[in-house]
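In: Predicted model follows, preceded by the sequence.
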Amino acid sequence: MKRLVALTMVLLTAGCGARIEPTAATDTVTVTNCGRQVEYATPSRVVTNDTGITELMFALGLADRMAGYVIGGGQADDVDSSPWKADFERVPNLGEQITKELVQGAKADLVFAGWNYGFSESTGFTPDALKDLGIATYQLTEACRNGVGKQRGIMPPLDALYTDLRNLGSIFGVEAKAEELIAGYQNQVSAAEKLVRHKRPKVFLYDSGLDQPFTSGRNAAPHDIIGKAGGDNIFGDLDDSWTTVGWEAVVARDPEVVLINDYADGQATTPDEKRAFLESYQPLADVPAIKDKRFFVLPYAALVESPRNPAAIEAFAKFLAES
């Protein structure tokens, strides 16, 4: 989208000469976010929710446009491992739970979050509620609802990443930086795909859950991470992003590799605890991935939409090629 700048020139005549003075300029841009045309004034006090969303801002060099970020307690390791750790240290950490009161207190002029990445009807923290307070919102494309209940995802995950980078580039006037990042990520993904073998193993993404597993459908980042790295997501037929399934479905789809999300949530919180549960859970005993002990771990911030996705594809591609 082209940046639209309204500039009024006033002609003032004095004596035998004349001078031209500009009035105040208004800078706005319109982008498509979650299927809707949305107009933005250039933000200067952004509040983000979640590690991956925050790192999108940092990757674009926009730390100085932020009033702060909100991340859950289970994401502390992601901050420690982040390529943008220095930005996390200098931008204010506003807490672990995003609320209307928190963003008002930060004097936010834009909230960058997503459904189940901060936005939720159950808490009353929604784009409509923030609009009533005069606060603009940008929704993470991976988390856009697709019109079927609360299911999320309207495009392939990497396309969602590139869409958000381009939209943010337009909103903040850093289009060249956005295109530079996208070109680099596309080259990184292409290089990883050259490692792919002819045989594609079936992969189960295990996020959390003992009674029922939480996993990735085709609209969440793990689907493209698995696919571009040379595997097949066993739940790639589900038109959703992150979703709950049954253990019976996992057994029936017979995965050959388990990709574990390093995210502290639920009863099994560490990768070792998750692996120990999977190896001890009797219904999985005959599943090839469990029998062959083929596990790979990636951090949470690499498995949600984020600028870490291409590096995650590269790392998983190397694992699949060598194992």
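Out: Perfect, I can see it now.
In: Please make it C-alpha for all contacts and neighbour counts, starting now.
Out: OK.
In: any chance you could map the strands in the stretch 101-250 of the chain?
Out: Per DSSP state E, counting those that start in this stretch, the stretch 101-250 of the chain carries strands over the ranges 110-115, 118-119, 136-139, 202-206, 214-216, 232-233, 242-244.
In: Quick one: list the elements packing against the first one.
Out: Looking back up the chat, that one is strand 110-115. strand 46-49, strand 136-139 (3 or more Cα pairs under 8 Å, 6 or more residues apart in numbering; DSSP states H and E).
In: Could you point out which of the strands of the stretch 101-250 of the chain sits nearest K2?
Out: Ranking the strands of the stretch 101-250 of the chain by proximity to K2 (Cα to Cα) places strand 136-139 first, at 18.2 Å.
In: From the chain's centre, how far out is that closest one? Work that out for me.
Out: Offset of strand 136-139 from its chain centre (Cα atoms, centre = their mean, to the nearest Å): 14 Å.
In: and the closest residue to K100 other than its chain neighbours, how many neighbours does it have?
Out: By the measure of Cα to Cα, 6 or more residues apart in numbering, the closest residue to K100 outside its immediate chain neighbours is F125, 6.4 Å from it. Counted with other Cα atoms under 10 Å, the neighbours of F125 add up to 17.
In: show me the contacts for F125.
Out: When contacts are counted by Cα atoms under 8 Å, 6 or more residues apart in numbering, F125 is found next to 98-100, 118-119.
In: In addition, the following structure is provided for comparison:
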Amino acid sequence: MPMSRPALLPLAVLTQALLLTACSPSAGGGAGEADSAADAGGTRTIDNCGHEVTVGAAPERVVSLNQGSTEILLSLGLEDRIVGTATWTDPVMEGLEEANAGIPRLAENNPSFEVVLDAEPDFVTASFVSTLGTGGVASRERFEELGVPTYVSPSDCAAGKDNGSGGDGSRSEPLTLDVVHGEIRDLARVFGVEERGEELVAGLERRVETATEGLDASDVSLMYWFANSESPYLAGCCGAPGAITRAVGAENAFADTHDEWPQISWETVADRDPDVIVLGDLTRESQTAETAEAKIDFLEANPATRNLTAVREERYILLSGQAMNPSIRTVEGVERVADGLRDLGFTR
């Protein structure tokens, strides 16, 4: 609904807006590229998904609109700066329960623009371009007009990502974990905790190395099912599941599909007959077959799927929804898929 919010914006936000500004540059640079120069006052500038985000002081009141973004902030020890979160698919990442406990949940899905402004944010983050776009909470420009800078995960505007192709978009180039690391470094820079960011990235890199050491899963085909039993969302080649698959050295049953999460018929799945099915175990309630239990019940009862090799042999690996999206938990996905393949005897 149209609102004349500038006159109503709280004094605290107006004051902070003098220190934090964001604008859309005439020519956008690569997502997540940080300006290496800082002025005498400590100003930091980050080129983020075509928006130049300039921070003159570390934000004090952050609203994080997606779980993935929230978990990065929590992992950086910034829980005291978060005044609201939204759009969760899973319980919070293990080890962050206490840090997350006191943070207000503004909505289970996208909150309204007004609800976000009521939290008096001086910085807004999101994991997806669509969250701060048409049909989402509000455009980045609407926040920026009020002096509230915004940041979107560079994984959703990385090279080759087309968000205008419908659904969750498509990728012509494979996503890499380096893009997730770039998001961590960007946010650490915004808040002046660069050392924490480097420690977090180094820890994630060590975890991938440990999980995949000595692993040979070549010739093993994986199918990733996120949600929906009628017209299932299955992973295409090049998103987070693709990064997981490459890390463990396996094959994606739908590597020939560039859509992020295409909806594919069960008859086509039967034709591909994947060796292992990786199931999203979600706790939200917006689609059919959200939990892994519901997915398994469907697979074992449906005539089109019950004779799949993976179903007959009960070759399932369970992942959180966040591990199947580009996020700090994609590394968790690498670990669980690697462990699952070993448990199923699919490694050499």
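Out: Sure, I can see it. Predicted model, so just to flag it, every value in this text is computed and none were measured.
In: Next, the TM-score between them, please.
Out: The TM-score (TM-score structural alignment, normalised by the length of the first structure) is 0.83; 300 aligned residues with a Cα RMSD of 2.4 Å.
In: ok so, going back, how about the strands of the stretch 101-250 of the first structure in TSV, adding mean neighbour count and distance to F88 of the first structure?
Out: TSV is the format used below for these (neighbours: other Cα atoms under 10 Å; distance: least, Cα to Cα, whole Å):
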stretch	mean neighbour count	distance to F88 of the first structure
strand 110-115	24	16
strand 118-119	22	18
strand 136-139	21	20
strand 202-206	24	27
strand 214-216	23	27
strand 232-233	24	32
strand 242-244	19	26
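In: wait, which of those is closest to Y263 of the first structure?
Out: Each of the strands of the stretch 101-250 of the first structure was scored for nearness to Y263 of the first structure using Cα to Cα, and the closest is strand 202-206 (10.2 Å).
In: so that closest one matches what in the second structure?
Out: Matched against the second structure by TM-score structural alignment, strand 202-206 of the first structure falls on residues 221-225.
In: Same question for stretch 162-175 of the first structure.
Out: Using TM-score structural alignment, stretch 162-175 of the first structure pairs with 181-194 in the second structure.
In: I figured E332 of the second structure hits G321, correct?
Out: No - contact status for E332 of the second structure versus G321: not in contact, 10.9 Å apart, counting by Cα atoms under 8 Å.
In: quick one: which of those two has more around it?
Out: When E332 of the second structure and G321 are compared for neighbours, G321 comes out ahead with 26 against 22, by other Cα under 10 Å.
In: Just to confirm, what residue in the first structure is aligned with that one?
Out: So, by TM-score structural alignment, G321 of the second structure is matched to Y300.
In: OK, contacts around the closest residue to D259 of the second structure other than its chain neighbours?
Out: Excluding its sequence neighbours, the residue lying closest to D259 of the second structure (Cα to Cα, 6+ apart) is S170, at 3.9 Å. By Cα under 8 Å, 6+ apart, S170 of the second structure lies in contact with 160-163, 258-260.
In: at 7 Å what do you get?
Out: 161-163, 258-260 (Cα atoms under 7 Å, 6 or more residues apart in numbering).
In: aligned partner of A67 of the first structure in the second structure?
Out: Counting by TM-score structural alignment, A67 of the first structure lines up with V83 in the second structure.
In: that's a strand at its match, yeah?
Out: Yes - judged by DSSP: H, G, I helix; E, B strand; the rest coil, V83 of the second structure forms part of a strand.
In: Quick check: it vs G136 of the second structure, distance?
Out: Look at V83 of the second structure and G136 of the second structure: by Cα to Cα, to the nearest Å, they are 19 Å apart.
In: D50 of the first structure: what's it in contact with?
Out: Contact analysis of D50 of the first structure by Cα under 7 Å, 6+ apart lists 70-71, 117.
In: of those, closest to T51 of the first structure?
Out: I71 (6.1 Å).
In: For the first structure, which segments are assigned as helices?
Out: 51-59, 76-81, 85-90, 100-105, 127-132, 157-172, 175-193, 221-229, 247-253, 271-280, 288-291, 300-303, 309-322 (DSSP state H).
In: Just put those in CSV and tack on distance to C34 of the first structure.
Out: CSV is the format used below for the helices of the first structure (distance: least, Cα to Cα, whole Å):
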stretch, distance to C34 of the first structure
helix 51-59, 15
helix 76-81, 27
helix 85-90, 27
helix 100-105, 22
helix 127-132, 12
helix 157-172, 10
helix 175-193, 19
helix 221-229, 17
helix 247-253, 31
helix 271-280, 33
helix 288-291, 37
helix 300-303, 21
helix 309-322, 20
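In: Nearest to S208 of the first structure, out of those helices?
Out: Of all the helices of the first structure, helix 271-280 comes closest under Cα to Cα, at 7.6 Å.
In: That closest one vs the second structure, average offset?
Out: Helix 271-280 of the first structure, aligned to the second structure and superposed, deviates on average by 1.1 Å (mean Cα distance after the TM-score superposition for the first structure).
In: List the buried residues in that helix.
Out: For helix 271-280 of the first structure, burial by neighbour count (16 or more other Cα atoms under 10 Å) applies to 271, 274-275, 278-279.
In: what range in the second structure does that helix sit on?
Out: Going by TM-score structural alignment, helix 271-280 of the first structure sits over residues 292-301 in the second structure.
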